[in-house]
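> please find the sequence and the predicted model below.
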Amino acid sequence: MSVNKMLKRNLQLIPRILGANGLSSFVLIRRLSASITKTVEAHKFYPAYLHYVGKDPLVYRNVGQQLEKTVAEYGSTEAIVSCHEQKRYTFRSLIEEVDRVAAGLLKLGLKQGDHVGIWAPNNMHWYLTMLGAARAGLVSVAINSALQARELDYCLKKAKVKAVVMSETFKSQNFYEIMKSICPELPDSVDGRINSVNLPHLKHVIIDTPNRLKGALSFDDLLGLSNRTEYEAITQLQRHIAPDSACNIQFTSGTTGHPKAAVISHYHFVNNGIHISNRNQFDSNTRICVQVPLFHAFGTVITIMAAMDKGSTLVLPAAGFSPADSLKAIVDEKCTVIHGTPTMYVDLIKKQRELKLPLKTAKMAVTGGAPCSPQLFLDIKNVLGLERVQTVFGMTETTAIIFQTRPGDSMDQILNTVGHLQDHVEAKVIDAEGKTVGFGESGELCVRGYLTMLGYYEDEEKTNETIGRDGWLRTGDQFILQADGYGRIVGRLKEMIIRGGENIFPKEVEDFLNSHPDICETHVVGVPCERLGEELCAFVRLQDGVTKISRDEIKEFCKGKLAHFKIPRYVIRVDNFPKTASGKIQKFKLVEVYEKEHQAQ
């Protein structure tokens, strides 16, 4: 029944009310009024739009000025500890080394706005170079340390990188040999100056190594290029670096196709870092165990910039993710906070169950980079013995964080939402036609505010596809926005499975299967089906000691709890999942595994 019809029906009662006695009329009129109010309220439309201002204003400063502010307030506090390199810096000793890097890069002939690639695992020179580039007015380009020749070639060309700072080796990766394969002129270069046919923009390769490698400068060489007067002049340079100018290029960590180069400003970095640290209640006693790669937005902003704001200490357990090294670092360095992606926590929990180390100082875990199931949240808290678990949700194109857990959030809010909208951000949810849906309804999440990227580097078409002329950025996430400011992610629009006309988001099925006592981790993909279009295939990693699980067991577990069309038709057991270096599952590779197994049957 429409609102108009319901109101008309209520109004028809008025003659009866007027014919009643005085007291009864008064009572009936009051009831009628309440009925009309209730009817109108029940049919009101509240669009899913919020602008959360917050209490702390945005600041207008660049990364170099932010570092100076931190040094002034927390100079004697440890800024970073690299356990595997046995190196430590206080904020006061750090800024001197950072400025030597900045002055060295400028001495090589680089100009403000030039791009400096950083291609390395979590080593100290990564951290120094990122901050040094910012202090020099250069743009750091974060490059995935796992990239091979073809992928590296793409990134260097796409971002027009003029200098690369990199490691020599890491695990089986030989960075120098890979660089030679795409820049054959490197060994014959003189004084570290390169003239490459394939990479015309590349002029310098700097390698963190004690060895003399032909054509390359060592990182120590870079530090020694400038004199005291030159690196002390970096402080004066800060007033000429606009906060709105580009600071960093992050390649999107998608699992298919060529990554896009998102350009992030100093202003983005500084402010997102401040509001992240506020929500996490960081202070100068906070010590963060850093498991995430520094080349990812989780590492650069959620970790480095957030820690810098409050003078918190970063602890690098190892060059790459190692659960055993992380646990040891938490104990030895008295870490209070842990940063990691969901898959990292799965492995960390598994190792802690084995080692049972006394993680007495650890109080909080922060998880992000991918959706985290409620069961994993509980395991993180209980197995690691933490007081609380925080979730962060965002994307490369929004600097880092859009939604985040708030202090004092209930367990229900932590387990079943991605947190509350971040300060100074607008959010809305739209349908396929671009119309705003109501609170509690599912649609695509759009955001607008200070944190949206400047754009994709030299890619106006892709930028315009993502950010409209009105400033709204389309995230591609199927999302539910609540009136209280909290949000729930349903899944990625591109990952949605359509089975016989039914829309299924893998996350719902994955979260449910992860609650099975024998299952450690689950990822669900859509696979071809002649009759229904797509079917569900669940890839499961089992708990230690469990060797098999059947589809019939899964079906019985789901019975009466999941709709029949959401129950996976295929179940494949795996020992490990294919991942990007930032911890995201490469679902297209799971589809390839299914196809191979299906063809073999």
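Yep, that arrived. Treat the numbers as computed from the prediction; the structure is a model and nothing was measured. Residues are numbered from 1 along each chain as shown.
> make it CA atoms for all contacts and neighbour counts henceforth
Noted.
> walking through the stretch 201-350 of the chain, point out its helices one by one.
Counting by DSSP state H, counting those that start in this stretch, the stretch 201-350 of the chain has helices at residues 219-223, 228-232, 234-237, 266-280, 297, 306-310, 323-332, 342-355.
> buried deepest among the ones you listed, which one?
helix 297 (a mean of 29; mean count of other Cα atoms under 10 Å).
> can you list contacts of that one?
For helix 297, contacts defined as Cα atoms under 8 Å, 6 or more residues apart in numbering pick out Q250, M395, T396, T399, A400.
> wait, doesn't the third one sit right on A261?
No. Under the criterion of Cα atoms under 8 Å, T396 lies out of contact with A261, with a separation of 9.4 Å.
> overlap in contacts, those two.
Taking Cα under 8 Å, 6+ apart as the contact rule, T396 and A261 both touch Q250, F251, T252.
> now, those that are in strands?
Among the shared contacts of T396 and A261, the members falling in strands (DSSP state E) are Q250, F251.
> about what we covered before: please tabulate the contacts of helix 297 in TSV, including the columns distance to R353 and secondary structure.
TSV is the format used below for the contacts of helix 297 (distance: Cα to Cα, whole Å; DSSP: H, G, I helix; E, B strand; the rest coil):
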residue	distance to R353	secondary structure
Q250	35	strand
M395	32	coil
T396	33	helix
T399	35	coil
A400	31	coil
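> and here is the other one:
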Amino acid sequence: MWDLLMDPQTYPRMFRGVGVYERAENAEGQPIPTVPGGRLVGPTAAGPVYLVVTDPGEVFELQCPHAGSFAAIRLRDNATHDTVGTRVTVTFIGLGRMGDDIASRERAEITEWTAAGLDRVADVLLRATTSVLVNGEDSPARLQVGIARQLVSTGVVRSYRPDRGIRQLGGLAKWGFTLAGGYAAAAAYTPDRPAVIDASTEYTFSEVHRRTHRLAATLTSLGFDEHTAIGVLSRNSAAMVDCMVAAGKAGVDAVLLNTGLSALQIREVVARHELAGIFRDDEFEPLLHGVSPDIPRYSTSPPAHGGPVTVDELVDYDAPHFSRPAQPGRLIVLTSGTSGTPKSARRPQPKGFGTVAALLSRIPFRMDETMLIPAPLFHTWGLAALQISTPIRASVVLTERFDAEECLRLIHDHRITAMIVVPVMVNRILDLPRSVLDRYDTSSLRVVASCGAPLDVSTVRRFMDIFGDVLYNVYGSTEVSWATIADPADLRTAPTTAGRPPLGTKLAVLDRNLRPVPRGVTGRIFVSNHMLFDGYTDAAPPTESGDMLDTGDLGYIDADGLVFVAGRDDEMIISGGENVFPRPVEEALSLLPQVSEVAVVGVPDREYGQRLAAFVVTREGAGRLDRDMIRDYIRHRLSRFSVPRDVTFLDALPRNATGKILKRVLVQAG
């Protein structure tokens, strides 16, 4: 018990409402020195709190000198002839001076809060299996009620015109809860509402439904059927949407090729899936030189002299009517591999309205949103946004390439209400000069949903300070879809949190024996929901525990039920016998005003087995920063094992096409 209470991380993990542990800094950004014999627990509204030992092994205090208040904690052996235990006595002095929120609490309330936190500390010692979160998944009846309530309150299943409602459900009955079914249903209800807008095109829901029907007929007449697959190598565009929807209608699988793949990787994916045709932007034709010329190419770009047949030309073919396939075509997404050939994951078709309700339970999308999607559609998150856009009948604005200022212009011009991004896009927007940020009216934004990698503390706070409390952080993967979602209230309390499970999701933190760990203890994150992937086409599935899949991440659940991700299981290093995670070092360095981007990786070390190496991109004009300053900064904030032995300054971090940092490239460089 003493050892746990001596660890500053125990308090935010075990006591509700504490938020996150942060070392306090002075006005110059330097850590506040601790008092003699004490350690800093973290800052509060009243100032920093210090942990001061007055009687080793038995008595210590949590002191807040700025408020003149403290808590004295005494531990005593409470063993009897048949039990072993510890009696903990807590005495608060001047607690009301810590802030108005605490001053307004009744004594019984504070006593209950303290006892509950100490019970969680005891759970760690007793190995209680408390790290399980369930949002409706344990009760089918409760889950269905939650889904219905969510859909009715949002308006997804409300219809003021019975005739339109019947046609809407008819589209879903014919094509299922797929992109094809979504566009068919929306076309039946609001045929003239803009559905897809790109730089050169704007199509209504009825036009998308009609175009993709004609394209599906052409695909069928060309010999594509339920036994074939096509590749789609395209940037975000209306033509790419046409291909995905039409393939589904024709029963053809569509493999969404990452535009950042090399020619060798593309050749391997084409061979692995035995692709019968490739739809690609003209700019990517050089990447297909190693692919057999017998595989036909079709262009998703505007017509070019002497080029292959375009999507528009295929739509205009006078193809005969085609029969609806027994099963719609599947969308196959490539995982975000950063070396070698990425694995291919079969995405499941959404299973009813539960898929929509799950995201709506944590992100307040509304009917008739105007949604900007700069996140790639070949990425799980961009694709998920497109899928949810049809039941809420959102007008989707697509950008071929991400440009931070262009996104602000589109928000201004189209009065965008929701934007779907990956974290690097959030950082690039914040890197714009304040004069550029002020040039555009972004007040229409209600939701900015980010997914694909963690957001650091400074990014979360700066973005919401500038754009308001509109930021949502989605934690998930290609394999499990979503796991948790942090809303703005969560992020204000704990900027590094991954949030809470949405409706219909179960999350557990398990040990090596696949047994739940206590709250606050780090373990492997497992997830279950109805959108788990249908397996890899070319690799063994992840570890399973019951109905849950291993995410490959390590993390913990705090006292408030918030999930925190410590990092990938394979990123943790053992340095001198100590387990060390790169993520806390990245979070600490991101708080430095001179740091624009940072990545920390483990590299081999003869003496310690492994050591940390930091790669830093500095912010122009933000002041001097060198290797020793970074090492000293981390030494004062984290353990000595977390101090990076190597610090390398770069102009930019290597990233893949979805914006993820290529850490394996950095490991090789280190």
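Right, received. Where do you want to start? These figures come from a predicted structure and were not determined experimentally.
> which ChimeraX command selects the buried ones in the contacts of helix 297 of structure 1?
This is the ChimeraX syntax for the buried subset of the contacts of helix 297 of structure 1, where burial follows 16 or more other Cα atoms under 10 Å:
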select :250,395,396,399,400
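> follow-up on the earlier one: between the helices of the stretch 201-350 of structure 1, which gets nearest to H516 of structure 1?
helix 342-355 (14.6 Å; Cα to Cα).
> now do that closest one: everything it contacts.
For helix 342-355 of structure 1, using Cα under 8 Å, 6+ apart, the contacting residues are 291, 321, 323-324, 326-327, 367-372, 376, 379-380, 383-384, 520-521, 583.
> mean deviation of that helix from structure 2?
By mean Cα distance after the TM-score superposition for structure 1, the fitted helix 342-355 of structure 1 averages 2.0 Å away from its aligned residues in structure 2.
> from the chain's centroid, how far away is the next helix or strand after that helix?
As assigned by DSSP states H and E, the chain's next helix or strand after helix 342-355 of structure 1 is strand 364-367. From the chain centre to the centre of strand 364-367 of structure 1 is a distance of 13 Å (Cα atoms, centre = their mean, to the nearest Å).
> from the shared contacts of T396 and A261 of structure 1, pick the one nearest I504 of structure 1.
T252 (25.2 Å).
> what residues are up against the aligned partner of that closest one in structure 2?
By TM-score structural alignment, T252 of structure 1 lines up with T335 in structure 2. For T335 of structure 2, the contact set (Cα under 8 Å, 6+ apart) comprises P342, K343, S344, A345, T478.
> dump these into JSON lines; add distance to L179 of structure 2 as well.
As requested, the contacts of T335 of structure 2 are exported to JSON lines (distance: Cα to Cα, whole Å):
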{"residue": "P342", "distance to L179 of structure 2": "24"}
{"residue": "K343", "distance to L179 of structure 2": "23"}
{"residue": "S344", "distance to L179 of structure 2": "20"}
{"residue": "A345", "distance to L179 of structure 2": "18"}
{"residue": "T478", "distance to L179 of structure 2": "18"}
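> quick check, G394 of structure 1 in contact with I402.
Yes. If you go by Cα under 8 Å, G394 of structure 1 and I402 touch, sitting 4.8 Å apart.
> and the two? Which one has more around it.
Each of G394 of structure 1 and I402 has its neighbours counted (other Cα atoms under 10 Å); I402 has more, 27 against 20.
> how about the equivalent of that one over in structure 2, secondary structure?
Matched to structure 2 by TM-score structural alignment, I402 of structure 1 sits across from A483. Look at A483 of structure 2: counting by DSSP: H, G, I helix; E, B strand; the rest coil, its state is strand.
> distance to I118 of structure 1 added to the helices of the stretch 201-350 of structure 1, as CSV?
CSV is the format used below for the helices of the stretch 201-350 of structure 1 (distance: least, Cα to Cα, whole Å):
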stretch, distance to I118 of structure 1
helix 219-223, 12
helix 228-232, 21
helix 234-237, 21
helix 266-280, 17
helix 297, 14
helix 306-310, 20
helix 323-332, 23
helix 342-355, 23
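> what's the closest of those helices to Q390 of structure 1?
Nearest to Q390 of structure 1 among the helices of the stretch 201-350 of structure 1 is helix 266-280; the distance by Cα to Cα comes to 7.8 Å.
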